[in-house]
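Novice: Give me coordinates for this.
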Amino acid sequence: MADSTAPTDLSDLPEPSGEQPSGCLAGDSGLLPAELRAWMHLLAAAGAVEQQLRARVKDALGISHDEFLIVCLLADQPGGGLRMTRIAELLGRPKTRLTYQVACLQHAGLVTKGSVCGDRRGIEVTLTEKARRLLNDASPPLAHAITDAVTRALGPEQRAALCGLLPGIADDDQQPAESPDRSAP
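Specialist: Now for the predicted structure:
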């Protein structure tokens, strides 16, 4: 599959036809219930964002998109570090693949690896100052690319379709923030 910075065209995905009282979107335009249709819209939007970011991340940071995800995870940590096993869990990646990606980041001078205190088998990955500087410089245009991709990929109807993932979300918008236990039926 060729890399493209053009946003994904979502016109092939069915549009919702209206709302049901439960907050789900109606529409018998296919076999999929609103939740699955919304999930497909979400995946398509995520694909559009990835397409926008792939080339930009490579140009700005000199790393792959998958390596960029690791850098972002680490940047979002208060201490700047995470155990390898936790990174693998959060990204849904096999540990062997993650080991290779972290080695590439380490070779580029963007992360360091160290043992976890009290666990000689545990490895913690931490961002370097170089990575922090590069990410700080690259973040504004990358954030703009994400906004642009989502705006182009999802029209108003498709954004509404995402409510199908959480049928009660429309009802929750009507309730005050201090509402009691929302987990109760």
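Novice: When you work out contacts or count neighbours from here on, use the C-alpha atoms and nothing else.
Specialist: Will do.
Novice: what separates the residue nearest to Ser115 when sequence neighbours are not counted from Glu129, distance-wise?
Specialist: Nearest residue to Ser115, sequence neighbours excluded (CA to CA, 6 or more residues apart in numbering): Ile123, at 4.6 Å. The span separating Ile123 from Glu129 equals 19 Å under the rule CA to CA, to the nearest Å.
Novice: quick one, which of these two is more surrounded?
Specialist: Neighbours per residue (other CA atoms under 10 Å) separate Ile123 from Glu129, with Ile123 holding more: 17 against 12.
Novice: so when I look at the more buried one, I'm seeing a strand, right?
Specialist: Yes: with DSSP: H, G, I helix; E, B strand; the rest coil as the criterion, Ile123 is part of a strand.
Novice: Relative to Pro141, how far out is it?
Specialist: According to CA to CA, Ile123 stands 32 Å off from Pro141.
Novice: go on, Cys104?
Specialist: Relative to Pro141, Cys104 is positioned 24 Å away (CA to CA).
Novice: same question, Lys95
Specialist: Per CA to CA, Lys95 is found 31 Å from Pro141.
Novice: Now the residue most central in space within the chain: which helix or strand?
Specialist: With distances taken as CA atoms, centre = their mean, Ala46 lies nearest the centre of the chain, 6.8 Å away. Ala46 is part of helix 34-61, with elements assigned from DSSP states H and E.
Novice: Output the contacting helices and strands for that helix.
Specialist: Counting contacts by 3 or more CA pairs under 8 Å, 6 or more residues apart in numbering; DSSP states H and E, helix 34-61 packs against helix 65-75, helix 129-153, helix 156-161.
Novice: Second chain to compare with the first, below:
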Amino acid sequence: MTATDPAMTALAQGWSALSLLHDRIESHIERALQAGHGLSVREYSLLEVLSRQHDGEGGHLQMHQVAHAVALSKSATTRLVTRLEDRGLLQRYLCPTDRRGIYTDVTEAGAKLLAEARPTNERALREALDQAAEDPELAPLARAVEDLNLVS
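Specialist: Below is the predicted model of the structure:
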């Protein structure tokens, strides 16, 4: 069944096409990041989110905030943090103002790997969107992604 199957409702067709676009983009980026840097998409996303933390008010994310930002459960995020910590890419420490809180920071090695992987991620995303734009089912969604301007 394709996203344009007449038996599907318009809403279901849209959802199916969006899911297909997401899967194609994520798979393309995954292959590029794995081949070039030994990172999964989730690992890259986690490093990216954590790299934007700062020392100012509200600058460090709690684990549930990190989980939300990378679209994983809290337990899956914790396991991912542990894997990256074991690789020396992240470090955890107690919150200086609340000993119950644990923060996670990107290490120097993690920042270096992220900087090396960022162009690969951007290139793979560009390639995946260009490929999607050639598919009549996905072209409108690819254009919509191109048109998003989420910078605030």
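Novice: which residue lines up with His68 of the second structure in the first structure?
Specialist: By TM-score structural alignment, His68 of the second structure lines up with Glu89 in the first structure.
Novice: Which of the helices or strands spans that match?
Specialist: Assigned by DSSP H and E, Glu89 of the first structure belongs to helix 84-91.
Novice: so what corresponds to Ile102 of the second structure in the first structure?
Specialist: Under TM-score structural alignment, Ile102 of the second structure pairs with Ile123 in the first structure.
Novice: Could you measure from that match over to Val57 of the first structure?
Specialist: As judged by CA to CA, Ile123 of the first structure and Val57 of the first structure stand 26 Å apart.
Novice: Likewise for Arg152 of the first structure?
Specialist: In terms of CA to CA, Arg152 of the first structure sits 19 Å off from Val57 of the first structure.
Novice: what does Val71 of the first structure give?
Specialist: 11 Å.
Novice: what do you get for Arg97 of the first structure?
Specialist: For Arg97 of the first structure, the distance to Val57 of the first structure - CA to CA - is 19 Å.
Novice: neighbour-wise, which of these two wins?
Specialist: Comparing Arg97 of the first structure with Val57 by other CA under 10 Å, the one with more neighbours is Val57, at 22 against 11.
Novice: OK, contacts around the counterpart of that one in the second structure?
Specialist: By TM-score structural alignment, Val57 of the first structure lines up with Leu33 in the second structure. For Leu33 of the second structure, the contact set (CA atoms under 8 Å, 6 or more residues apart in numbering) comprises Leu39, Ser40, Val41, Ala117, Thr120, Asn121.
Novice: show me the residues around the aligned residue in the second structure for Leu135 of the first structure that make contact.
Specialist: Under the alignment (TM-score structural alignment), Leu135 of the first structure maps onto Leu114 of the second structure. With contacts taken as CA under 8 Å, 6+ apart, Leu114 of the second structure has the following neighbours: Tyr44, Leu47, Glu48.
Novice: List just the nearest of those to Arg92 of the second structure.
Specialist: Closest to Arg92 of the second structure out of those is Leu47 (13.2 Å), distances taken as CA to CA.
Novice: Hmm, Thr107 and that closest one touching each other?
Specialist: No: applying CA atoms under 8 Å, one finds Leu47 of the second structure not in contact with Thr107, separated by 9.7 Å.
Novice: Between the two, tell me which one has more neighbours.
Specialist: Each of Leu47 of the second structure and Thr107 has its neighbours counted (other CA under 10 Å); Leu47 has more, 23 against 18.
Novice: Looking for the alignment partner of the more buried one in the first structure.
Specialist: Looks like Leu47 of the second structure aligns to Val71 there (TM-score structural alignment).
Novice: how about the spatially closest residue to its match that is not a sequence neighbour, what does it touch?
Specialist: Leaving aside its chain neighbours, Val71 of the first structure sits nearest to Leu127 (7.1 Å; criterion: CA to CA, 6+ apart). Listed by CA under 8 Å, 6+ apart, the contact set of Leu127 of the first structure reads Val71, Leu74, Ala75, Gly80, Gly81, Leu110, Val111, Thr112.
Novice: how far away is Leu127 of the first structure from Leu61 of the first structure?
Specialist: Going from Leu127 of the first structure to Leu61 of the first structure by CA to CA gives 13 Å.
Novice: Tell me, how many residues neighbour the counterpart of His41 of the first structure in the second structure?
Specialist: When the second structure is aligned by TM-score structural alignment, His41 of the first structure is paired with Ala17. Neighbour count for Ala17 of the second structure, taken as other CA under 10 Å: 20.
Novice: Ala17 of the second structure and Ala142 of the second structure, how far apart?
Specialist: Distance from Ala17 of the second structure to Ala142 of the second structure, counting by CA to CA: 10 Å.
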